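In: got a sequence here, can you model it:
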Amino acid sequence: MAIKLIAGLGNIGARYFNTRHNVGSKYVELLAKKYRVILSKSDMLCGYVGKLALENNVVYLLIPDSYMNNNGLAISKFVDFYQLHVEEILIAHDDLDLPPGVIRIKLGKKNNDSHNGLRDIVVRLNNQFNFYRLRIGIGHPGEKSKVINFVLNKPSIYEKLRIDNVINEVILYTENIAAKNFVKVMNQLHSYKPNV
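Out: Okay, the predicted model is just below:
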């Protein structure tokens, strides 16, 4: 099964624009911009939705219209409306365990308690967790007590350049991602060296 939905997690509102926690939604925004896809507000699907026509596949793009802790609502509504299998979903999100400028793709695991957005998705999908994840590295502040403030603030200029560069790089492999040619994508991204 090909990827049918790419959703980018984040918090809605100007306060959170360009924060570390919103790099998932930023990926979808830049992907839509690259392919000239308009993301339109859908009250029924609780988010901003677009349709990306690729050579061998059609992929829907989604940015939930909610705070991170409730991002699963839009995903579950989308899955129900379009009758998607969870294996047809790619969720783009920030990842504290990866440094800025690093991206990894993996199949979800049962325990996603460390990320509120992922946890909400799993709950709203009736504990189905085997969707794909595009993990976008944002780094870690070093102490657990600093995490909330860290993710809700903007990255440094250096970090932002690294994050933007690697997002733009992964966008080049959109057709391979949609076709689940993840080995090819990761072979390219593992050798990718940010120029900042």
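
In: please count neighbours and contacts with C-alpha atoms only from this point.
Out: OK.

In: so which other helices or strands are in contact with the helix ranked longest in the chain?
Out: Longest helix of the chain, by residue count under DSSP state H: helix 157-171. In this structure, helix 157-171 packs against helix 23-34, strand 132-137, helix 182-190, with contacts taken as 3 or more C-alpha pairs under 8 Å, 6 or more residues apart in numbering; DSSP states H and E.

In: next secondary structure after the first one?
Out: Right, the one you point to is helix 23-34. strand 40-42 (DSSP states H and E).

In: tell me which residues of that following strand are tucked away?
Out: Within strand 40-42, the residues scored as buried using 16 or more other C-alpha atoms under 10 Å are residue 41.

In: chain center to that strand: distance?
Out: 18 Å (C-alpha atoms, centre = their mean, to the nearest Å).

In: for comparison, sequence B:
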Amino acid sequence: MNVLAFFKNAFSLNIETKEECMKKFLIIGLGNIGAEYTNTRHNIGFKIVDEVAKEYKTTFETEKLGDVATFRLKGRTFILLKPSTYMNLSGKAVKYWMDKENISIENILIVTDDVHIDFGTIRIKAKGSAGGHNGLKDIQQVLNTQEYPRFRFGVGANYSKGRQADFVLGLWSKEETSQLIERLPTAAKIITSFGTAGLSNTMNEFNGK
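Out: Got it, this is the predicted structure:
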């Protein structure tokens, strides 16, 4: 192989690699590890990515800084991440897996609870403040930006003053648990829509539902 052919092949390989990276999406469900947190409101991010994994028949494996599952759909690769750093240090896991998989910030989606919107209500945004959420605060600090896509699932604010932490770390009520069964499939569709239809189309289709 002559020098010109070598560089042509190397250039083509780099282009293909870049294109493949653009088709990879990192979906981060926020939550806390441990059985005592499994059915708490703060762990809705874990619950949603678990729903996606179940639908696409993939399983989580424990890897560095989190549990990870992967599946492909319509030529896209979805990497589901449940950080093992606990909620308040979520940024470390997000940054590590972004770098490891060479995924750009517009191709990540943070899935989290939100006490500022009614239970079951969906809000998808391209950027925004942390809104008092410690997991989002840490991600913002580590990534040094507020401009990253996020999917907020409303858990409501049915708590008295000073009891927010108890509320989000509390278990779902029976009524909420029943309604979650209906809401989780929609949440899973949002994840795949983000990767296949894009952020704008996903916001237009699902916001407020």
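
In: still on that earlier bit, in JSON lines, list the helices and strands packed on helix 157-171 of the first structure along with mean neighbour count and distance to residue 150 of the first structure.
Out: Listed next are these as JSON lines, based on neighbours: other C-alpha atoms under 10 Å; distance: least, C-alpha to C-alpha, whole Å:
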{"stretch": "helix 23-34", "mean neighbour count": "21", "distance to residue 150 of the first structure": "13"}
{"stretch": "strand 132-137", "mean neighbour count": "23", "distance to residue 150 of the first structure": "13"}
{"stretch": "helix 182-190", "mean neighbour count": "14", "distance to residue 150 of the first structure": "26"}
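
In: to residue 62 of the first structure, which of these lies closest?
Out: Closest approach to residue 62 of the first structure among those (C-alpha to C-alpha): helix 23-34, 7.3 Å.

In: show where the closest one falls in the second structure, residue numbers please.
Out: On the second structure, the counterpart of helix 23-34 of the first structure by TM-score structural alignment is residues 44-55.

In: that stretch vs the first structure, mean deviation?
Out: When the first structure is overlaid, stretch 44-55 of the second structure sits 0.6 Å from its aligned residues on average, using mean C-alpha distance after the TM-score superposition for the first structure.

In: now find how far off-centre that stretch is within its chain.
Out: Centre to centre, stretch against its chain (C-alpha atoms, centre = their mean), the figure for stretch 44-55 of the second structure is 10 Å.

In: residues in contact with it?
Out: For stretch 44-55 of the second structure, contacts defined as C-alpha atoms under 8 Å, 6 or more residues apart in numbering pick out 27-31, 59-60, 69, 80-82, 111-113, 153, 184-185, 187-188, 191.

In: just the buried subset of these, please.
Out: 27-31, 60, 69, 80-82, 111-113, 153, 184, 187-188, 191.

In: relative to residue 82 of the first structure, which of the helices and strands packed on helix 157-171 of the first structure is closest?
Out: Of all these, strand 132-137 comes closest under C-alpha to C-alpha, at 17.5 Å.

In: show me the contact partners of the closest one.
Out: Strand 132-137 of the first structure has contacts (C-alpha under 8 Å, 6+ apart) with 23-24, 87-108, 163, 167.
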